[in-house]
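Peer 1: Generate coordinates for the sequence data below:
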Amino acid sequence: MTTRNSYDQELEYLRRDLLNMGNAVAIAIDEAVASLARQDEKLARKVMDDDDEIDRMEVEIEDKCMVLIARQQPLARDLRVIGTGLKITTDLERMGDHAYDIAKIALSMNNQPLIKPLVDIPRMAQLAQKMLKDSLEAYTALDITLAEQVCLNDDEVDHIYNQVFRELLTYMMEDPTTITQATQLIFVTRYLERIADHATNIAEWTIYLVTGQRRRKK
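Peer 2: Purely as a prediction, here's the structure:
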């Protein structure tokens, strides 16, 4: 195998590792929101325990990236591939942290009657998860069009976040006994909004990978 072929294979392994980490994060988000909706203590604890594996993946990918930089001294597009991998790994790890945070809230709310049916929060989670899936697909396929769509979809998540925030504030003003739980649910929506932001970051890094141009933030 030539040096270039070996290097390309290592870059492919890096891409594969990123997708595996993304899949683990997507599962964590899904299970965290499910643990809240179902008030499932066992599932919430599983999400929190599994976060260690996501952290391990981050460290492993970072180490591989640093070895590639040190050994290959990449230039131009190859350097963008590795640099983008490092950035995406950071975003994925932070998504995993937010899933952990949601599971922790689910644990603290276990067995408490919900002040309102959880309709918008699961919908928000589904949108954020789709953004994560699409951003990773765009990264894999180097699909700028799909990456741009992910960036646009962030507005819908922000809209739901603002809507739920106002609704929960109304609950607190009308009934002070709801303040503790409403505040916790506001945190959940904030974590989901941040997850969507990180998915947007991945899409923007994909655009940079393909074009070499940084997408201007709104």
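
Peer 1: Going by C-alpha atoms from here, please, whenever you check contacts or count neighbours.
Peer 2: Fine.

Peer 1: count of residues packed around Glu137?
Peer 2: 17 (other Cα atoms under 10 Å).

Peer 1: make that Met109, sorry
Peer 2: For Met109, the neighbour count with other Cα under 10 Å is 19.

Peer 1: Spit out the contact partners of it.
Peer 2: With contact set as Cα atoms under 8 Å, 6 or more residues apart in numbering, Met109 has these partners: 36, 39, 181.

Peer 1: Out of the residues you listed, which sit inside helices?
Peer 2: 36, 181 (DSSP state H).

Peer 1: List the single closest residue to the spatially most central residue of the chain in space, sequence neighbours excluded.
Peer 2: With the centre of the chain defined as its mean C-alpha position, the nearest residue by Cα atoms, centre = their mean is Met95, 3.5 Å away. Excluding its sequence neighbours, the residue lying closest to Met95 (Cα to Cα, 6 or more residues apart in numbering) is Ile195, at 5.3 Å.

Peer 1: which parts of the helix or strand that neighbour falls within are buried?
Peer 2: Using DSSP states H and E, Ile195 sits within helix 179-211. Residues of helix 179-211 classed as buried under the neighbour-count rule (16 or more other Cα atoms under 10 Å) are 179, 181-182, 184-209.

Peer 1: For that helix, name the packing helices and strands.
Peer 2: helix 76-108, helix 120-141, helix 144-174 (3 or more Cα pairs under 8 Å, 6 or more residues apart in numbering; DSSP states H and E).

Peer 1: tell me the angle that helix makes with helix 76-108.
Peer 2: For helix 179-211 against helix 76-108, the angle by axes from the mean of the first three to the mean of the last three Cα atoms, to 10 degrees is 170 degrees.

Peer 1: follow-up on the earlier one: which of the contacts of Met109 lies closest to Ala138?
Peer 2: Using Cα to Cα, Leu36 comes nearest to Ala138 of the contacts of Met109, at 29.9 Å.

Peer 1: Ignoring the adjacent residues along the chain, who's closest to that closest one?
Peer 2: Ala106 (4.5 Å).

Peer 1: Kindly provide the distance from that neighbour to Leu114.
Peer 2: Shown here: Ala106 relative to Leu114, a distance of 11 Å by Cα to Cα, to the nearest Å.

Peer 1: Here is the second sequence; please produce its structure so I can put it next to the first one:
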Amino acid sequence: MTKHFQRDLEELKKAILAEGRLVEDAFQQATRAVIKRDRELAKKVLVGDERIDESEVEIESDCLKVLALHQPVAADLRFIIAVMKVNNDLERIGDLAVDIAERAAFLSKREPLDAPVDFEGMVTAVRGQVRRSLDALVRQDAVLAREVCRCDDEIDERNREMYDILQQLMRTDPETVERAVHTLSVSRHLERIGDLATNIAEDVVFMVEGEIIRHHRWEE
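Peer 2: Below you'll find the model as predicted:
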């Protein structure tokens, strides 16, 4: 491996980790804005999204340049492919964080729903998935990445519970429909972010072990 190629790979790693930090911050701000009913915090997410979008384009361009210049093989090729896929997933998480922030801004101006939903529990579960998937990426830890994949069903179940509770609330109190729909959208976005965290974990396994584990059925 040439020094130039090694430097390019290190720069890609630094860039994807920096993007991961931006996305994690956006997610935390967006969900905190919902929980705290903080419209100003929600606005910060909207402003910060442009930097995430710029980073996504830069990383994709850099990956393509490395592929063209160095024609990597084996582990180096897997690394670049994984970076490109993770890059796309991170940008999508950033977009979902923006949508959550927009819902937070709307809900902050309305009365909170009187429903027994464990929203904070769902946020904590998803935040943990995002954090562990990024930790697995930083450490190139396939064992941790597989653990992230195994935990995805918990978030899916939380989303279903949220849907059932809010659907019942809308039936019994039509005045809550608009607020409940926005809250359901937040729940769906959280569930989708959990899926994307799982995608990142799957990409880490591919990067480290060369194994494609999409659609794998995980046993308890």
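
Peer 1: follow-up on the earlier one: who's more crowded, Ala106 and Leu114 of structure 1?
Peer 2: Each of Ala106 of structure 1 and Leu114 has its neighbours counted (other Cα under 10 Å); Ala106 has more, 28 against 16.

Peer 1: Show me what that one aligns to in structure 2.
Peer 2: When structure 2 is aligned by TM-score structural alignment, Ala106 of structure 1 is paired with Ala104.

Peer 1: Count the neighbours of the nearest residue to Asp50 of structure 1 once chain neighbours are set aside for me.
Peer 2: Closest residue to Asp50 of structure 1 in three dimensions, ignoring its sequence neighbours and counting by Cα to Cα, 6+ apart: Ala28, at 7.7 Å. Around Ala28 of structure 1 there are 28 other residues, counting by other Cα under 10 Å.

Peer 1: Which of the three states applies to Ala28 of structure 1?
Peer 2: Three-state assignment for Ala28 of structure 1 (DSSP: H, G, I helix; E, B strand; the rest coil): helix.

Peer 1: residues in contact with the counterpart of it in structure 2?
Peer 2: Counting by TM-score structural alignment, Ala28 of structure 1 lines up with Ala26 in structure 2. Contacts of Ala26 of structure 2 were listed using Cα under 8 Å, 6+ apart, and they are 45, 48-49, 94, 97-98.

Peer 1: Then Asp152 of structure 2?
Peer 2: Contacts of Asp152 of structure 2 by Cα under 8 Å, 6+ apart are 129, 194-195, 198.

Peer 1: Translate Ile80 of structure 2 into the numbering of structure 1.
Peer 2: Aligned by TM-score structural alignment, Ile80 of structure 2 pairs with Ile82 of structure 1.

Peer 1: That match reaches Cys65, doesn't it?
Peer 2: Yes. Assessed by Cα atoms under 8 Å, Ile82 of structure 1 is found in contact with Cys65 at 5.9 Å.

Peer 1: Which residue of structure 2 sits opposite Lys133 of structure 1 in the alignment?
Peer 2: By TM-score structural alignment, Lys133 of structure 1 lines up with Arg131.

Peer 1: For its match, give its distance to Arg21 of structure 2.
Peer 2: 10 Å.

Peer 1: and what of Arg146 of structure 2?
Peer 2: Counting by Cα to Cα, the separation of Arg146 of structure 2 from Arg21 of structure 2 is 21 Å.

Peer 1: What are the neighbouring residues in contact with the match of Ile80 of structure 2?
Peer 2: Counting by Cα under 8 Å, 6+ apart, the residues that Ile82 of structure 1 touches are 11, 65, 68-69.

Peer 1: Present these as JSON lines; the columns should include neighbour count.
Peer 2: What follows is the contacts of Ile82 of structure 1, written out as JSON lines (neighbours: other Cα atoms under 10 Å):
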{"residue": "Leu11", "neighbour count": "19"}
{"residue": "Cys65", "neighbour count": "22"}
{"residue": "Leu68", "neighbour count": "19"}
{"residue": "Ile69", "neighbour count": "16"}
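
Peer 1: Between which two of the residues you listed is the distance greatest?
Peer 2: Leu11 and Ile69 (11.2 Å).

Peer 1: I figured Phe206 of structure 2 hits Ile200, correct?
Peer 2: No. Contact criterion Cα under 8 Å: Phe206 of structure 2 and Ile200 do not qualify, at 9.8 Å.

Peer 1: Pull the number of nearby residues for Asp78 of structure 1.
Peer 2: For Asp78 of structure 1, the neighbour count with other Cα under 10 Å is 18.

Peer 1: need the contact list for Val86 of structure 2.
Peer 2: If a contact means Cα under 8 Å, 6+ apart, then Val86 of structure 2 has 16, 199-200, 203 as its contacts.

Peer 1: next one: Lys64 of structure 1
Peer 2: By Cα under 8 Å, 6+ apart, the residues touching Lys64 of structure 1 are Leu14.

Peer 1: Structure 2: which residue goes with that one?
Peer 2: Alignment note (TM-score structural alignment): Lys64 of structure 1 maps to Asp62 of structure 2.

Peer 1: and if you look at Glu12 of structure 1?
Peer 2: In structure 2, Glu12 of structure 1 lines up with Glu10, judged by TM-score structural alignment.

Peer 1: Many thanks, I have nothing further to ask.
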